[in-house]
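S.K.: After the sequence you'll find the predicted model.
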Amino acid sequence: MLSNRNTRPFGVSPERYQALCQQVDTLLAQMTLEEKIGQMNQVAGSRDTTGAPANTEIEADVRTGRVGSVFNAFGVEFTRELQRQAVEHSRLGIPLLFGYDIIHGFRTIFPIPLAQAASWHMEGIERAARIMAVEGAASGVHWTFAPMVDVARDPRWGRVMEGAGEDTHLTSLIARAQVRGIQGSDPGATDTLAACVKHYAAYGAVEAGREYNTVDMSEWRLRSIYLPPFLAALSEGCASVMTAFNTLNALPATCHPLLLDQILRREWCFEGMVVTDYTAIMELEQHGVAADASEASRRAVNASVDMDMQSGYFIDTLKALVQSGQVEEARIDEAVRRILWLKAALGLFEDPYRYADEAREAQCLLTLEHRRAAREQAAESMVLLKNDGHVLPLGDHHRKIALIGPLGNTPRLIGSWHGNGDHDDTVTLREGLANRLGEDAVILYAEGASNQIGENDTSGIEEALELVRQADAVVLALGEDEADADEAASRADTGLPGAQLELARRVLAEAGDTPVATVLFNGRPLTLTELDDLAPAIVEAWWPGTEAGNAVADVLFGDVNPSGKLPMSFPVNAGQIPIYYNAFNTGRPKGVDPKYASQYLDIPNAPLYPFGFGLSYTTFEYGELETACSEIGLDDTLEVRLALTNTGDVEGTEVVQLYLQDVHASVVRPLRELKDFQRLRLSPGECREVVFHVTPEMRRFLNAELERVQEPGLFRVKIGSCSESGEEIEFRVV
């Protein structure tokens, strides 16, 4: 099983943890049962047009101690007023905890998390999280519901945009980086937030990619694939956990004893707070495991849920459940202790208003430094999928650009879950091209077709074609609307929505020898088979954030050499979904028998673009793999070396990826698993030695008894530019 770690919130020492517990216990002893239950209640906040609290009912509940936390709460004026109600007018003056969904930026919006994962750049991801924490904390927020670490292998699910893709190892590293960025090194600092890892657990595996749907899987797969990123976040000191909406093996995650009590509390020894997702306790009735609010509350709180987000069921039912003996008051004390501990760790008892500083709020939001960081990360998150004939980069001699497509002149490029981001602050692609080319350049624009699902109007294509005939270069800006990859935004057809594919066909046919660069703005892997057949150059830009247009222009004109690598496989056809690189071989793999094999009759098994794939404006040559020996002991580490050479004419960054296969084991092992990677920047002609170490920990796995073991046997190491390329060598562990 996954081993126990130090999973105390913020990674505090035992001494610090106990000191805060003593402070909390003193307060807890003064509280009535009603006041304790009030701390377990989280409600939504709202503001009027002046920024003042609008829902007076919440204020009344705050004054009577019936609210412990308010979410969707930000803005110094708003949070200060609500905090004043709690501190100055409730009996014990316990401060509120303000939470908000700050997922990939507060006011300065960074690329969506899936795009950030495509950078494979942990320092950049940590910096983005640090900036969003600085901005959120400056606006009165204490707690963010991030990171989202759901491993996802089905791009039909809209929330893939919010995670790091299909791989457990990459997601785990990103979870750690995000927690470090959000929480910083001192929870008492006023420029940090408490993190909340979500959605616990296996939400990314919902059947058919349909939001809120059922999940059913073996405990082996749960522990091997879906749980490690949560443990990684907690091991980095993540302060809290949010439960998932889905059922897991016929039990909703919000009342799941295996997830919450056995694994989280007993095995991982997590001492922090567990909050539900929005109305998840209420939804236990819809799931069919609770007849009423009382039963829903009992099942959730006894499973180890500490705070109820929005349903109000704890407030309505817990007192009677305690009085009837169905819930022990000691369990209530345990939950409240965790909630108060978090408030104490954040310094709210010393100064409830420490996050409410008007001067800091005025100075910290959307600064030039933050915009520069967003631009840099957006550019390094972009993936060059295709560049036949070296269409890209475009040159300064291209002075008349036809910008075609529904996403060429829109600010809707920041993606869903964009915090307090404002579309008016977003640099459109048209603006970015104009900024790059200067005043004497001409940018002709036509939408051509809509990207709205179900809208197939082609009447604007002729106008677009007329502009193509006038231009010396064409940029096709295609993709999804922000609302179409989001929570409650599953898509059965993952192709380009609307008439965009027809627009692309016509534009590419009309362009002739005029270079055409296709830029995709989307929140999920799209099915691009026909577009890939037609388009000579494709840049996956995702939703890049506030600096979208500038960052895309940086890449299109070669000011930034693209270095992104896909964190999710792009399918040839939706019929392949779910598709992921680290699958099992099966007993009848393709290629052994022409008919009786695990294959499709009409499409290949392989994706269109595999996990880890991404091109560059330069080329890299991988040398032969070298090791000192081909046989090692169980406790030994194998060193693998190779030479990497930039054989092109421009500087570039390559993500060198190491994959491992355990060829024969007591349980079936994947064909390959990402175990390590290095992100290296090389000048033209530069050659660098790359060294990897294959450690015993990399070779361990869960056996049939769910024990984490290493077994002797044959292993294969492959190092290359993606999951489907590279040289392979074998070694044996004895």
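M.R.: Sure thing, it's come through.
S.K.: use CA for all of it now, contacts and neighbours both
M.R.: Will do.
S.K.: got the contact list for stretch 287-296?
M.R.: With C-alpha atoms under 8 Å, 6 or more residues apart in numbering as the contact definition, stretch 287-296 has outside contacts at Leu251, Pro252, Ile281, Met282, Leu284, Glu285, Arg299, Tyr313, Thr317, Leu318, Leu321.
S.K.: now, among those, which is nearest to Ala665?
M.R.: Relative to Ala665, the closest of the contacts of stretch 287-296 is Leu251; by C-alpha to C-alpha it sits at 31.6 Å.
S.K.: what's the neighbour count on that closest one?
M.R.: For Leu251, the number of neighbouring residues by other C-alpha atoms under 10 Å comes to 19.
S.K.: Going along the chain, name the strands of the stretch 451-600 of the chain.
M.R.: Along the stretch 451-600 of the chain, the segments classed as strands by DSSP state E, counting those that start in this stretch run 473-479, 516-521, 537-540.
S.K.: got a list of contacts for stretch 345-359?
M.R.: For stretch 345-359, using C-alpha under 8 Å, 6+ apart, the contacting residues are 20, 75-77, 79-80, 83, 87, 94-95, 137-142, 187-190, 194, 343-344.
S.K.: Helices - which of the residues you listed land there?
M.R.: Assignment to helices by DSSP state H places the following of these there: Leu20, Val76, Glu77, Thr79, Arg80, Gln83, Val87, Ala137, Ala138, Lys343, Ala344.
S.K.: By neighbour count, which of those wins?
M.R.: Busiest of the ones in helices among the contacts of stretch 345-359 [other C-alpha under 10 Å] is Ala137, holding 32 neighbours.
S.K.: give me every residue that touches it.
M.R.: Shown in contact with Ala137 (C-alpha under 8 Å, 6+ apart): Thr190, Asp191, Thr192, Leu193, Tyr355.
S.K.: before we move on, back to that, quick one: closest of the strands of the stretch 451-600 of the chain to Met273.
M.R.: With C-alpha to C-alpha, the closest approach to Met273 among the strands of the stretch 451-600 of the chain belongs to strand 516-521: 36.7 Å.
S.K.: take the one below as the second:
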Amino acid sequence: MRTFRIVGAAALFMFSTGVLQAQTGEQQKMKTFIDGLMKKMTIDEKIGQLNLVVGGEATTGSVVSTDVDTKIRKGQVGGIFSVTSPGRIRKIQELAVNQSRLKIPIIFGLDVIHGYKTIFPIPLGLASTWDMNLIEQSARIAAQEASADGLNWTFSPMVDVSRDPRWGRISEGSGEDPYLGSVIAKAMVRGYQGKSLADNNTIMACVKHFALYGAAEAGRDYNTTDMSRVRMYNDYLPPYKAAIDAGVGSVMSSFNEIDGIPATANKWLLTDVLRKQWGFKGMVVSDYTSVNEMIDHGMGDLQQVSALALKAGLDMDMVGEGFLTTLKKSLNEGKVTVADIDRACRMVLEAKYKLGLFEDPYRYCDENRARTEIFNEANRRKAREIAAKSFVLLKNQQQVLPLQKKGTIALVGPLANAKENMVGTWSVAADVTKPISLLAGLKEVLGANGKVLYAKGANVTEDSLLEVRTSIFGKPFERDNRPADVMIREALAAAEQADVVVAALGELAEMTGEASSRSDLTLPQSQVNLLQALVKTGKPVVVVLFTGRPLAIPDVDKIAPAILNVWFGGSEAGHAIADVLFGDINPSGKLTATFPMNVGQVPIYYSHKNTGRPLNGQWFQKFRSNYLDVPNEPLYPFGYGLSYTTFTYGDLKLSSQSLKGNQRLTASITVTNTGKYAGEEVVQLYIRDVVGTNTRPLKELKGFQKISLQPGESRQVSFTITPEDLKFYNHELKYDWEAGDFTIFIGGNARDLKSGQVNWQK
């Protein structure tokens, strides 16, 4: 709890005590209300509150709920998702409030992942801004729009740490690092939930997927996850814990198993860790039919798995209706207790109470808000700004970028005029007719100063079936059936007339996301052939790379003079890309997930540990930990990203080389803008615990600052390090720090760092 010094210690104590008493009073008021309501409820009505149904089209599975209206009247529905607009939601809410016996309102949710109608960059792109203020603003705008359209619950943020870019849902998270993921998780929760869930322009967040979903074996979605508790606590659990600490209102269980037990029925996870260790007081919901899917896991029939999930600590069953159809039978047979059902029911009712639905069931049904607060000009301006800040400049040989706003530009490539794909995966509420394509954005920003020649040049892939599989969710991609050489010749004709070539290459939006795992992370050969032909013209070629994951593109890096990774930038992607290409905005994004040389290096991440036979240098050595055919190093490391200007780091300065106990260490470095443009740099702090009772990573991110410098300007950047930054979970799962030697690193990415040594004793 934050406190403020008013006059002295007594005043501070009184202020803190007053806030605590107010909180306790509100909690008691809620408890009294829920107690009274539950005394009136039958077992059937309590079980009904645990049933979450889909009211529109299924977005994350093939199962669609049926006969929803009848179930609402019977008190058999606690929540609905995939229904939007104040008018539709009011009608459904009226059924619950006017025609069910106890008039309990319904909670309405949707997958609002990176924007509602105004779409921001995919979460992996948002993370690449390294700007918590902008990330929080994106969630705040998403909450404003969603709540204006009748919603009060989002299944976001997804905070799964992932170090395997084969996994499609890496696009939906913040990358590979637990520290950065934790900071982003807090920012997202603050953005969605605001200062109070009772405000009608906030929505309840749901942190997901609890837990370890990002470590699915082979990067294949829904697959098994298996790891040690030490790795769980140090590397994968911190972002979930951060969301809990930030006050997230709900948690979603994951599809994968942990220690041989699916997360949805894992009592150690949902009760021992989440509630007992972390003190979570909110609601736990299953993922889409994950209760039912435990049958295929081999955990029993629907009645068995439903009972297991309830007793493990699950409160709400998404779509599968196992709770609705089996819990009463399990109660009669002694397989669950009334206390189990009451606990889950209370959690659902408390969520509705916190959202103010008992006070006013229609507080989110304001048609005036829906008309003025959604996809408005201010929101689109912010989306454009944030998108531009998310782009990562991977290469800029001979300062090809920024482009001049004059002359002729040849814009070629399968993603050049694909506006439906600009919003990326998990943009379920987007109107895909409204995003700005790169072609439209480039023409608008260039204006009458120059000319844009367009040619498609290639299909995304020559595998037409793969293209069909990924042209879904309202994102059609029109395949060009002309021969590949004809399309390339058309592109070359445009290039010959141009001063510079912009090649829009990469993935389609739905080549990442749920159920979009890939075993091949290279750029499809159809696009490689196009790029090779363009480079041979001798014209400067800028690759604008659309992707939802790290790709293995050493061939592109080798031949393309410039590469700007733009992820999927959202509603204003085309404008934002043009802003950066022409230098109106200097790119400042930094990678939050490592780009491999090839898929054989996966999983690959910066905070790995040493082996007993580490490689000395970059190239092959027999009887050392390395590959025969590729270096150990990635193509682009974590934290990497160029600018149109250059930044020089001075020597690292430490306030002391020897500390004891709770003393603080200040690590400082001077950063200078040595280029011609004003720019932003993300200064990153890493620490290595050199010797430990458990082996420790070679380095771990422990802080960062994003600074802005004018040409020639220098600034000293300082970090304060305390023993809290040195703590880790050891083999006994004790969270503490150990005395000894530490290496402090500061730099612009996880590879290029200045370092110093310090000894810290207890």
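M.R.: Done, it's in. As the structure is a computational prediction, the values presented were derived from the model and not from experiment.
S.K.: Can you calculate the TM-score here?
M.R.: After superposition, the two chains reach a TM-score (TM-score structural alignment, normalised by the length of structure 1) of 0.96; 716 aligned residues with a C-alpha RMSD of 1.6 Å.
S.K.: and which of the ones in helices among the contacts of stretch 345-359 of structure 1 is nearest to Ala202 of structure 1?
M.R.: Nearest to Ala202 of structure 1 among these, with distances taken as C-alpha to C-alpha, is Lys343, at 28.7 Å.
S.K.: what lines up against the closest one once you look at structure 2?
M.R.: Lys343 of structure 1 maps onto Lys352 in structure 2 when the alignment is built from TM-score structural alignment.
S.K.: Could you tell me which residues make contact with that match?
M.R.: Contacts for Lys352 of structure 2 were tallied using C-alpha under 8 Å, 6+ apart; they are Pro105, Ile106, Ile107, Phe358.
S.K.: returning to that earlier point: let's see if you can find the most crowded of the contacts of Ala137 of structure 1.
M.R.: Of the contacts of Ala137 of structure 1, Leu193 is surrounded by the most neighbours, 32 neighbours in total, counting by other C-alpha under 10 Å.
S.K.: wouldn't that one be in contact with Phe145 here?
M.R.: No - distance between Leu193 of structure 1 and Phe145: 9.9 Å, which falls outside the contact criterion (C-alpha atoms under 8 Å).
S.K.: mind checking the SS state of Ala152 of structure 1?
M.R.: Three-state secondary structure (criterion: DSSP: H, G, I helix; E, B strand; the rest coil) places Ala152 of structure 1 in coil.
S.K.: quick one: what's aligned to Ala430 of structure 2 in structure 1?
M.R.: Ala430 of structure 2 maps onto Gly421 in structure 1 when the alignment is built from TM-score structural alignment.
S.K.: Sorry, wrong one. I was asking about Phe391 of structure 2.
M.R.: Under the alignment (TM-score structural alignment), Phe391 of structure 2 maps onto Met382.
S.K.: Then Ile34 of structure 2?
M.R.: Residue correspondence, TM-score structural alignment: Ile34 of structure 2 in this structure matches Val24 in structure 1.
S.K.: burial measure for that match, as a count.
M.R.: By the criterion of other C-alpha under 10 Å, Val24 of structure 1 has 21 neighbours.
S.K.: rewinding a little: now do the contacts for the residue nearest to the match of Ala430 of structure 2 when sequence neighbours are not counted.
M.R.: If the residues on either side of it in the chain are set aside, Gly421 of structure 1 comes closest to Arg107, at 4.4 Å by C-alpha to C-alpha, 6 or more residues apart in numbering. Listed by C-alpha under 8 Å, 6+ apart, the contact partners of Arg107 of structure 1 are Met132, Glu135, Leu365, Leu366, Gly419, Asn420, Gly421, Asp422.
S.K.: before we move on, back to that, tell me the helices and strands packed up against the helix or strand containing the match of Ile34 of structure 2.
M.R.: Using DSSP states H and E, Val24 of structure 1 sits within helix 14-28. Judged by 3 or more C-alpha pairs under 8 Å, 6 or more residues apart in numbering; DSSP states H and E, the packing partners of helix 14-28 of structure 1 are helix 329-345.
S.K.: The helix it packs on to helix 14-28, inter-axis angle?
M.R.: Inter-element angle recorded for helix 329-345 of structure 1 and helix 14-28: 120 degrees (by axes from the mean of the first three to the mean of the last three C-alpha atoms, to 10 degrees).
S.K.: which residue sits closest to Val507 of structure 1, ignoring its sequence neighbours?
M.R.: Using C-alpha to C-alpha, 6+ apart and skipping residues adjacent in sequence, the residue nearest Val507 of structure 1 is Leu465, 6.1 Å away.
S.K.: so what's the alignment partner in structure 2 of that neighbour up against?
M.R.: Under the alignment (TM-score structural alignment), Leu465 of structure 1 maps onto Leu492 of structure 2. Contacts here follow C-alpha under 8 Å, 6+ apart; on that basis Leu492 of structure 2 touches Ala533, Leu534, Thr537.
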